[in-house]
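Asker: A structural model of the following input is requested.
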Amino acid sequence: MTFLVTGAAGFVGSTLCDQLLAEGHTVRGLDAFVPYYAPALKRRNIVAAQTHPNYQFFEVDLRTDALAKYFENVDVVYHLAAMPGLVASWTEFDLYMNCNVLATQRLLEAARKHSGLKRFIYASTSSVYGKFASGDESLMTKPVSPYGVTKLAGENLCRAYMDSFDLPLVVLRFFSVYGPRQRPDMAYNKFIKALIQDEPITVFGDGQQVRGNTFIEDCVRATQLASAAPAGETYNVGGGEMATVYDILQKLETIAGKKFRIKVEAARDGDQRHTFADTTKLRKHLNWTPQVSLNEGLARQYSWQLQASAMM
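Answerer: As a prediction, the model looks like this:
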């Protein structure tokens, strides 16, 4: 099969591309290298893929560039490109609107004109549920950050194209994905970096915020399986283990054999308080279950970051 992956140089996107290539598929990757974090890190993510004969990579901006030509012979689209992050979305709303809504609309326009498309997979987020994101897909969507608002707008755009043009849509709502290649702005990456470099960390609020954690390999496997899901479905993607911020810090201290130096600051606007994915539907429809425990996943991310820091 031939897959088109947007956000192909990012955390989830690059890992997905590597797995698709390993299984013998043809992959066309698109990424604009928007400098939310260092583009050099994203380019490093795709070094191995770019040596593969079944991989084509194009530096493309979904907001402005012509897109139709990238759909030639494509069976499945994985739309992973987005501007992430809760905090910055308050001050850079135009950027989030353009990257998460306008870019999605332009991609959908190109997709609807491609008659051979079997599935269009839209990667969404638990942030669409709001401050308390624990339950199944029937939870009310009530985002509390501009980021969550723009991702929900992207979902609704996709559904409009499904209803009007028979777009074979599947929506995935990711819950707290972590592991090798995690973005440097994400909490676990920051925590591990601080341990390696013996730097202090900041805990926002009381540290009792709960997350349901999803290891990158489990997330990618669910994303792949979505290409065989019934069109029109929405699925939560979560790893099945809850932990507070302080739980994670204790686990990382055990892995690293050293203690954190912690500063405490006020909770941030738009932060979620409690997230945990009910993945019953994903399990029933696609026979998916998470395979990597939180302890193992954190150890693997720590090892990856330790090795990466030694190379810098």
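Asker: For the rest of this, base every contact and every neighbour count on C-alpha atoms.
Answerer: OK.
Asker: Which parts of the stretch 1-150 of the chain are helices?
Answerer: In the stretch 1-150 of the chain, the helices defined using DSSP state H, counting those that start in this stretch lie at 11-22, 39-45, 93-97, 103-112, 146-165.
Asker: Which one, of these, ends up nearest to Asp218?
Answerer: Nearest to Asp218 among these is helix 11-22 (10.6 Å), distances taken as Cα to Cα.
Asker: how about the closest one: buried residues?
Answerer: For helix 11-22, the neighbour count (16 or more other Cα atoms under 10 Å) marks 11-21 as buried.
Asker: quick one on the thing from earlier: the helices of the stretch 1-150 of the chain: which one's closest to Asn236?
Answerer: It's helix 146-165; of the helices of the stretch 1-150 of the chain, that one is closest to Asn236 (Cα to Cα) at 13.4 Å.
Asker: ok, Ile196 touching Leu306?
Answerer: Yes: contact status for Ile196 versus Leu306: in contact at 6.9 Å, counting by Cα atoms under 8 Å.
Asker: What distance separates the opening and closing residues of stretch 53-67?
Answerer: The straight-line separation of the ends of stretch 53-67 (Cα to Cα, to the nearest Å) is 22 Å.
Asker: got it, and stretch 137-147?
Answerer: Its first and final residues considered, stretch 137-147 spans 19 Å by Cα to Cα.
Asker: Kindly report the same for stretch 52-67.
Answerer: 23 Å.
Asker: Could you do stretch 208-227 as well?
Answerer: 36 Å.
Asker: If you count neighbours, what's buried in it?
Answerer: By 16+ other Cα under 10 Å, the buried positions in stretch 208-227 come out as 209-224, 226-227.
Asker: out of the buried residues of helix 11-22, which one sits closest to Ser124?
Answerer: Closest to Ser124, out of all of the buried residues of helix 11-22 and judged by Cα to Cα, is Val12, at 12.1 Å.
Asker: okay but that closest one is in contact with Glu217, surely?
Answerer: No: with contact defined as Cα under 8 Å, Val12 does not reach Glu217; the gap is 9.0 Å.
Asker: Test my guess that Pro84 contacts Tyr147.
Answerer: Yes: counting by Cα under 8 Å, Pro84 touches Tyr147, with 7.0 Å between them.
Asker: Mind checking which of these two has more residues around it?
Answerer: A side-by-side neighbour count of Pro84 and Tyr147, using other Cα atoms under 10 Å, places Tyr147 first with 28 against 19.
Asker: just checking, the more buried one touches Leu86?
Answerer: Yes: applying Cα under 8 Å, one finds Tyr147 in contact with Leu86, separated by 5.6 Å.
Asker: gap between Ile196 and Gln305?
Answerer: Separation of Ile196 from Gln305 (Cα to Cα) stands at 8 Å.
Asker: The structure of the following sequence is requested for comparison with the preceding one:
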Amino acid sequence: MRVLVTGGAGYLGYSLTNYLNELGDISEVIVYDNLSRVHPNFFLGSKKLNKTTFIKGDILNTDKLIKILKNIDVVYHLAAHTPFPKNHLENFRYEQINQWGTLNVVNAIKRVETVKKIIFLSTSAVYGNRHEISPEAVPQPQNAYSKSKYEAEKYVKALSEKCEINVIRSGNIFGYNLCFRLDAVINNFIFESIVNKKIQIYGNGKQMRPFIHIDTLCMYLVDLLEDFSTSQTTKTIADFNSNLNQIKQILLDNLPELEYIYLNQNLSFDSHSLHKSLLLDKGQETLIKKSFLNFKNHIRIK
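Answerer: You can find the predicted model right below:
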């Protein structure tokens, strides 16, 4: 089995590629990435990826995509524009990369015969700012980023007669690897607490989000390789819901000398959370502590 991972040199791609490289059923993993984030850490680490090939390329390059897709069995489509904060200044890039870039991937897949499955990483943000979002909830995207991902879902689902489709609406990803993102709130809090012994909380800290550890998500994505059918599935997953105050308290328990400051504490921000039936029932405190220790063990200062 040959697997293509678009955006594979990014944060999630780094860990997912490590998992895929170890699978006996996979003969080759091709990482296709334009390196727009200028993150050379993907190429670092003690583990040799003997089944993995890196190809620099853009999902907007149709001819190159078609060439790379030949003899590919499974596509993990992770490539996306995801800067923080998600605001109107990035609207064009969201539309260009997340929406039209995905359409380009879909059209390229239509022109090759071998692809049997596409696994597309979407976001739980497509549901908008609501609490206890149920499995039956209808998406109501409320910003340019979530709208671009929801439109991208529609393009991917147009492949239903071509191959199996798995759309994964993930919570906010956190956890350590060499390509970790500091604009992920838990990663940012952990990094700042270890390096600066201080974190900043915007607003009153009550804003709620669903979160998923990067290892949890990778294992779920890898498990999707076990079953090939003509089905089309959309799955929303996260480990737990949490607000910033709860995350702060867990970090305080692990680092009592931690300082924290609230900026504009009188402000409240929009929240969204998932119904417990969509949560994987992984312990919030356990997973945040695991991430804290992983960061601490890899940071080279006392």
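Asker: Got a TM-score for the pair?
Answerer: Remark: TM-score between the superposed chains equals 0.88 [TM-score structural alignment, normalised by the length of the second structure]; 294 aligned residues with a Cα RMSD of 2.5 Å.
Asker: Ile196 and Gln305 of the first structure - which one has more neighbours?
Answerer: Gln305 (20 against 16).
Asker: And the more buried one, what's its match in the second structure?
Answerer: In the second structure, the residue paired with Gln305 of the first structure is Phe295, using TM-score structural alignment.
Asker: what's the answer for Pro53 of the first structure, then?
Answerer: Pro53 of the first structure maps onto Asn50 in the second structure when the alignment is built from TM-score structural alignment.
Asker: Would you quantify the distance from its match to Glu28 of the second structure?
Answerer: For Asn50 of the second structure, the distance to Glu28 of the second structure equals 9 Å [Cα to Cα].
Asker: Which positions in stretch 192-205 of the first structure come out as buried?
Answerer: For stretch 192-205 of the first structure, a neighbour-count test (16+ other Cα under 10 Å) marks 192-196, 201-204 as buried.
Asker: Also stretch 92-107 of the first structure?
Answerer: Neighbour counts using 16+ other Cα under 10 Å place 96-107 of stretch 92-107 of the first structure among the buried residues.
Asker: counterpart of that stretch in the second structure, which residues?
Answerer: Mapped onto the second structure using TM-score structural alignment, stretch 92-107 of the first structure covers residues 90-105.
Asker: so how far is the matching stretch from its chain's centroid?
Answerer: Centre-to-centre, stretch 90-105 of the second structure and its host chain are 16 Å apart (Cα atoms, centre = their mean, to the nearest Å).
Asker: what do you get for stretch 9-26 of the first structure?
Answerer: Centroid separation for stretch 9-26 of the first structure versus its chain: 13 Å, with Cα atoms, centre = their mean.
Asker: what's the answer for stretch 248-264 of the second structure, then?
Answerer: Computed by Cα atoms, centre = their mean, the chain-centroid distance of stretch 248-264 of the second structure equals 26 Å.
Asker: and the match of Gln305 of the first structure, what helix or strand is that in?
Answerer: helix 284-298 (DSSP states H and E).
Asker: One more: Tyr220 of the second structure?
Answerer: In the assignment (DSSP H and E), Tyr220 of the second structure maps to helix 214-223.
Asker: what do you get for Gly207 of the first structure?
Answerer: Remark: Gly207 of the first structure resides in no helix or strand, with elements defined by DSSP H and E.
Asker: Leaving out the residues flanking it, which one is nearest to it?
Answerer: Spatial nearest neighbour of Gly207 of the first structure, chain neighbours left out: Val245 (5.1 Å); criterion: Cα to Cα, 6 or more residues apart in numbering.
Asker: what do you get for Cys163 of the second structure?
Answerer: What sits nearest to Cys163 of the second structure in space, not counting adjacent residues and going by Cα to Cα, 6+ apart, is Lys116, at 4.7 Å.
Asker: Can you get me a residue count around Gln284 of the second structure?
Answerer: Neighbours of Gln284 of the second structure under the rule other Cα under 10 Å: 19.
Asker: who's in contact with the residue mapped onto it from the first structure?
Answerer: Aligned counterpart of Gln284 of the second structure in the first structure: Leu294 (TM-score structural alignment). Neighbouring residues of Leu294 of the first structure by Cα atoms under 8 Å, 6 or more residues apart in numbering: 213, 215, 241.
Asker: distance of Leu294 of the first structure from Arg173 of the first structure?
Answerer: The gap separating Leu294 of the first structure from Arg173 of the first structure is 19 Å, by Cα to Cα.
Asker: Over to Glu59 of the first structure?
Answerer: Here Glu59 of the first structure is placed at a distance of 26 Å from Arg173 of the first structure (Cα to Cα).
Asker: what does Gly130 of the first structure give?
Answerer: 12 Å.
Asker: again, but for Asp75 of the first structure
Answerer: 22 Å.
Asker: Tell me which of those two has more neighbours.
Answerer: Arg173 (22 against 18).
Asker: Wait, that one touches Glu233, no?
Answerer: No: in this structure Arg173 of the first structure lies outside contact range of Glu233 using Cα under 8 Å: 11.1 Å.
Asker: Give me the aligned partner of Leu274 of the second structure over in the first structure.
Answerer: Matched across to the first structure, Leu274 of the second structure falls on Phe276, judged by TM-score structural alignment.
Asker: Burial check on its match, number of neighbours?
Answerer: Around Phe276 of the first structure there are 25 residues (other Cα under 10 Å).
Asker: just the one 3 residues further on next, same as before
Answerer: When neighbours are counted by other Cα under 10 Å, Thr279 of the first structure registers 20.
Asker: Isn't it up against Gly238?
Answerer: Yes: using Cα under 8 Å, Thr279 of the first structure is in contact with Gly238, at 6.6 Å.
Asker: can you give me the strands for the stretch 51-200 of the second structure?
Answerer: 52-56, 74-77, 117-123, 164-170, 172-174, 198-202 (DSSP state E, counting those that start in this stretch).
Asker: Reformat those as a markdown table; add distance to Ile109 of the second structure.
Answerer: Below are the strands of the stretch 51-200 of the second structure laid out as a markdown table (distance: least, Cα to Cα, whole Å):
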| stretch | distance to Ile109 of the second structure |
| --- | --- |
| strand 52-56 | 17 |
| strand 74-77 | 9 |
| strand 117-123 | 9 |
| strand 164-170 | 12 |
| strand 172-174 | 27 |
| strand 198-202 | 43 |
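Asker: Any idea which of those gets closest to Ile133 of the second structure?
Answerer: Closest to Ile133 of the second structure of those, according to Cα to Cα: strand 164-170, at 12.2 Å.
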